[in-house]
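>>> sharing a sequence plus its predicted fold:
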Amino acid sequence: MEESYKSLEIKQRSRDSRVFYLLTNNPSRGNALSRDFFTEFPAALSSLDRNPEAGVIILSGAGNHFCSGIDLQTLNSLSQQTRSADTGRTVEKLRREIKFLQRAVTAIEECRKPVIAAVHGACIGGGIDIITACDMRYSTENALFSVKEVDLAITADLGTLQRLPGIVGFGNAMELALTARTFSGLEAKELGLVTRVFSNKEALEKGVAEIAESKSPLAVIGTKRVLIQSRDLTLDQGLDYVATWNSGVLLSDDLTEALSAQHQKRKPLYAKL
């Protein structure tokens, strides 16, 4: 049903489930982000977004780690490919390449359907870029996080410095980004980077899958879009946006089904999106 990817794998939780897993799939390199990833990741998200069977996407990693950061071979290739005798053209090409990489991460926010990060093992550098763009974040207690870029003599440029302060606060984001220190899943919860921690990978997978099940598709995509849009709006503008949104989708079969299910004390059954 889904396309085949070099750097990713897509799995459906079960045949009748609307929960789909999108796994970084380069376990021999700690799921480091290859050049293929930055092309395939937005394509995979778009495929799941269009798939009526998919309601929620859980982003996880194959093997022992979530993501060990951008592959150093990718960084080296980027450096070599953008060099030319003309400094102006080198800089312009490098800027285009950075924007290309950024779009792969921003695709998470552009996906209509919720994307939940389930982190185990290492979540380093580019892994932080990815999870800060996700709608919800969970991890194991012993997961390891680091905003690693300053240790590589670069400024994080795929979204961490823009998104992390809104999640953990400006002061915490500054300290994490300037020190590149490693911190655990337990501290990530204290900082607010993750909402909840689980004892191990198996408990994480089970808990996150349960969280992801059975909400109104229209309500879920509406809530995600309104929250993301409201970050850049005043209160009055945000209220006007949600009024316009709900005037278009509030009177739906999902609303009728939700009210009926509550009245009959049963689990609601929503149509595919």
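Yep, it's here. Residues are numbered from 1 along each chain as shown.

>>> C-alpha from now on. contacts and neighbour counts both.
Fine.

>>> ok, Tyr5 - contacts?
Contacts for Tyr5 were tallied using C-alpha atoms under 8 Å, 6 or more residues apart in numbering; they are Glu40.

>>> tell me which element it falls in.
Assigned by DSSP states H and E, Tyr5 belongs to neither a helix nor a strand.

>>> the one 4 residues further on too?
When elements are defined using DSSP H and E, Glu9 is found to belong to strand 8-12.

>>> remind me what that strand packs against, helices and strands.
strand 19-24, helix 35-50 (3 or more C-alpha pairs under 8 Å, 6 or more residues apart in numbering; DSSP states H and E).

>>> got a list of contacts for that strand?
Against strand 8-12 from outside (C-alpha under 8 Å, 6+ apart): 2, 18-26, 37, 40-41.

>>> quick one: Thr90 and Thr82 touch, right?
Yes. In terms of C-alpha atoms under 8 Å, Thr90 counts as a neighbour of Thr82; the distance is 5.4 Å.

>>> hang on, the earlier thing: in the contacts of strand 8-12, find the pair that's most separated.
Farthest apart among those by C-alpha to C-alpha are Arg18 and Asn26. That separation is 25.1 Å.

>>> out of those two, which sits in the busier spot?
Each of Arg18 and Asn26 has its neighbours counted (other C-alpha atoms under 10 Å); Asn26 has more, 22 against 19.

>>> could you report the neighbour count for Gln81?
Residues within reach of Gln81, counting by other C-alpha under 10 Å, total 12.

>>> measure it to Val91 for me?
Here Gln81 is placed at a distance of 12 Å from Val91 (C-alpha to C-alpha, to the nearest Å).

>>> what about the helices in the stretch 51-200 of the chain?
72-81, 87-110, 126-133, 160-168, 170-179, 185-191 (DSSP state H, counting those that start in this stretch).

>>> wait, which of those helices is closest to Arg225?
Closest to Arg225 of these, according to C-alpha to C-alpha: helix 87-110, at 8.5 Å.

>>> let's bring in a second one:
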Amino acid sequence: MTATNASPSLHCFALTWHGAVAHLQLNQPDKLNTMHPLFWRELDGVLQQLHNAGEARALVISSTGKHFSAGMALETFADPGFAPQDRTPEGRAALSDTLADMLATFNRMERLRMPVICAIQGGCIGGAVDLVSTACIRYATRDAFFCIQEINIGMVADLGTLQRLPKLIPMGIVKEMAYTGRRLPAEQALAHGLVNALYDTPEALLEAALACAHEIAAKPPIAIWGTKQALDYARDHSVEDSLRQMGWLQSGIWSNRHVSEAVQARQEKRAPEFPPLAPLHAFADPR
């Protein structure tokens, strides 16, 4: 399927569409796709756009160059406008709100109304681990590796890695990575369940990620949304609470029409047709 470009104004990313699949690509390979304030602003804006529009039925996030991302751009810490002010309690207290502002972007990715698939090649370092930990599905190249880099530069990882990784892989592995700053090679990441599959080349990796996204996009978007809601809720709650939530969720989104269309399409050997999610509008936006 031919991709259509949709991001002429982006500098750090390229956004293309493959039918109902959105493909967001980190696009600063000369900078190892490091994360800086403009990266954050563009990522947050694109995610909000995709979430509100309801047109994308799956999102693939990939990268360019040798590494997926080398994490936070170190020069950002030298910027007087960003660097935490650690000489006063007032300055240190302000860091909490700065982190909350940054965390909001990764939280937004996790809460998107469509599944997110990350295609990871080369190094996934520091803040990049925070990013991919929010995804639903992760694929990687065989030369990929994951590194909680923050401990190697004298700080604690603070953008979600220490909170999300223990939900994905054994705590002992997380602690080893977090305490030592060692790299977790792709083969071990696969063995521990951090990634779903490995591929020999970035091209094969992206092809697999897009194929999975298209398979998801063929399902009813509201049922995919409901499934994502149920899985994320179950991750953080007891089985009893999650089953109760499942009853409320299913009663809210059940559709005889969708079930009938899926069955009829299979009988007629054709692709089923399902409506997209409804677009969202901020309450404060003018109507």
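Yep, it's here. Keep in mind the model is a prediction, meaning the values are calculated, not measured.

>>> hmm, back to that, and the helices and strands packed on strand 8-12 of structure 1, which is most packed in?
Highest mean neighbour count among the helices and strands packed on strand 8-12 of structure 1 (mean count of other C-alpha atoms under 10 Å): strand 19-24, with a mean of 23.

>>> for the counterpart of Phe20 of structure 1 in structure 2, which non-adjacent residue is spatially closest?
Counting by TM-score structural alignment, Phe20 of structure 1 corresponds to Ala22 in structure 2. Nearest residue to Ala22 of structure 2, sequence neighbours excluded (C-alpha to C-alpha, 6 or more residues apart in numbering): Leu59, at 4.8 Å.

>>> what's the counterpart of that neighbour in structure 1?
In structure 1, Leu59 of structure 2 lands on Ile57 (TM-score structural alignment).

>>> if we can go back for a sec, and the gap between the match of Phe20 of structure 1 and Ala58 of structure 2?
The value you get for Ala22 of structure 2 to Ala58 of structure 2, if C-alpha to C-alpha is used, is 6 Å.

>>> again, but for Phe68 of structure 2
Distance of Phe68 of structure 2 to Ala58 of structure 2, computed by C-alpha to C-alpha: 20 Å.

>>> and Asp97 of structure 2, by the same measure?
Here Asp97 of structure 2 is placed at a distance of 31 Å from Ala58 of structure 2 (C-alpha to C-alpha).

>>> who has more neighbours out of the two?
For Asp97 of structure 2 versus Ala58, the count of surrounding residues by other C-alpha under 10 Å is larger for Ala58: 26 against 11.

>>> contact partners for the more buried one?
By C-alpha under 8 Å, 6+ apart, the residues touching Ala58 of structure 2 are 20-22, 114-117, 213-214, 216-217.

>>> export those to TSV and tack on distance to Glu273 of structure 2?
Below are the contacts of Ala58 of structure 2 laid out as TSV (distance: C-alpha to C-alpha, whole Å):
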residue	distance to Glu273 of structure 2
Ala20	12
Val21	15
Ala22	19
Met114	17
Pro115	19
Val116	22
Ile117	23
Ala213	16
His214	14
Ile216	13
Ala217	11
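
>>> give me the buried subset of the residues you listed.
20-22, 114-117, 213-214, 216-217 (16 or more other C-alpha atoms under 10 Å).

>>> going by distance to Leu184 of structure 2, which of the residues you listed wins?
Looking across those and measuring by C-alpha to C-alpha, the closest to Leu184 of structure 2 is Ile117, at 19.7 Å.

>>> just checking, that closest one touches Thr134?
No. Ile117 of structure 2 is not in contact with Thr134 according to C-alpha under 8 Å; the separation is 9.6 Å.

>>> name the nearest residue to the residue nearest the centre of structure 1, sequence neighbours excluded.
Per C-alpha atoms, centre = their mean, the C-alpha nearest to the average position across structure 1 is that of Cys134, at 3.0 Å. Spatially, and ignoring its direct neighbours in sequence, Cys134 of structure 1 is nearest to Val115 (5.4 Å; C-alpha to C-alpha, 6+ apart).

>>> same question for Glu257 of structure 1.
Nearest non-adjacent residue to Glu257 of structure 1, counting by C-alpha to C-alpha, 6+ apart: Pro268, 6.2 Å away.

>>> trace the one you found over to structure 2, please.
Match for Pro268 of structure 1 (TM-score structural alignment): Pro272.

>>> these two touch, right, that match and Val259?
No. Pro272 of structure 2 sits out of contact with Val259 when judged by C-alpha under 8 Å, with a separation of 10.2 Å.

>>> surely Val168 of structure 1 touches Val194?
No. Counting by C-alpha under 8 Å, Val168 of structure 1 does not reach Val194; the two are 9.5 Å apart.

>>> who has more neighbours, the two?
Val194 (24 against 19).

>>> which position in structure 2 aligns with the more buried one?
Match for Val194 of structure 1 (TM-score structural alignment): Val195.

>>> quick check, its match in contact with Ala135.
No. Applying C-alpha under 8 Å as the test, Val195 of structure 2 and Ala135 come out as separate, 10.4 Å apart.

>>> which residues touch Arg182 of structure 2?
Per C-alpha under 8 Å, 6+ apart, neighbours of Arg182 of structure 2: 147-148, 176.

>>> same question, Leu144 of structure 1
120-124, 182-185.

>>> rerun at 6 Å
By C-alpha atoms under 6 Å, 6 or more residues apart in numbering, Leu144 of structure 1 lies in contact with 121-123, 183-184.

>>> same question for Ala173 of structure 1.
Contacts of Ala173 of structure 1 (C-alpha under 6 Å, 6+ apart): Pro165.

>>> counterpart of it in structure 2?
Aligned partner of Ala173 of structure 1 by TM-score structural alignment: Val174.

>>> mind checking how far its match is from Ala189 of structure 2?
Counting by C-alpha to C-alpha, the gap from Val174 of structure 2 to Ala189 of structure 2 is 11 Å.

>>> over to Thr141 of structure 2?
Per C-alpha to C-alpha, Thr141 of structure 2 is found 11 Å from Ala189 of structure 2.

>>> of these two, who's got more company?
Between Thr141 of structure 2 and Ala189, counted using other C-alpha under 10 Å, Thr141 has the larger neighbour count: 23 against 20.

>>> quick one on the thing from earlier: residue contacts, the aligned partner of the residue nearest to Cys134 of structure 1 in structure 2?
Val115 of structure 1 maps onto Val116 in structure 2 when the alignment is built from TM-score structural alignment. Each residue near Val116 of structure 2 by C-alpha under 6 Å, 6+ apart is listed here: 59-60, 135-136.
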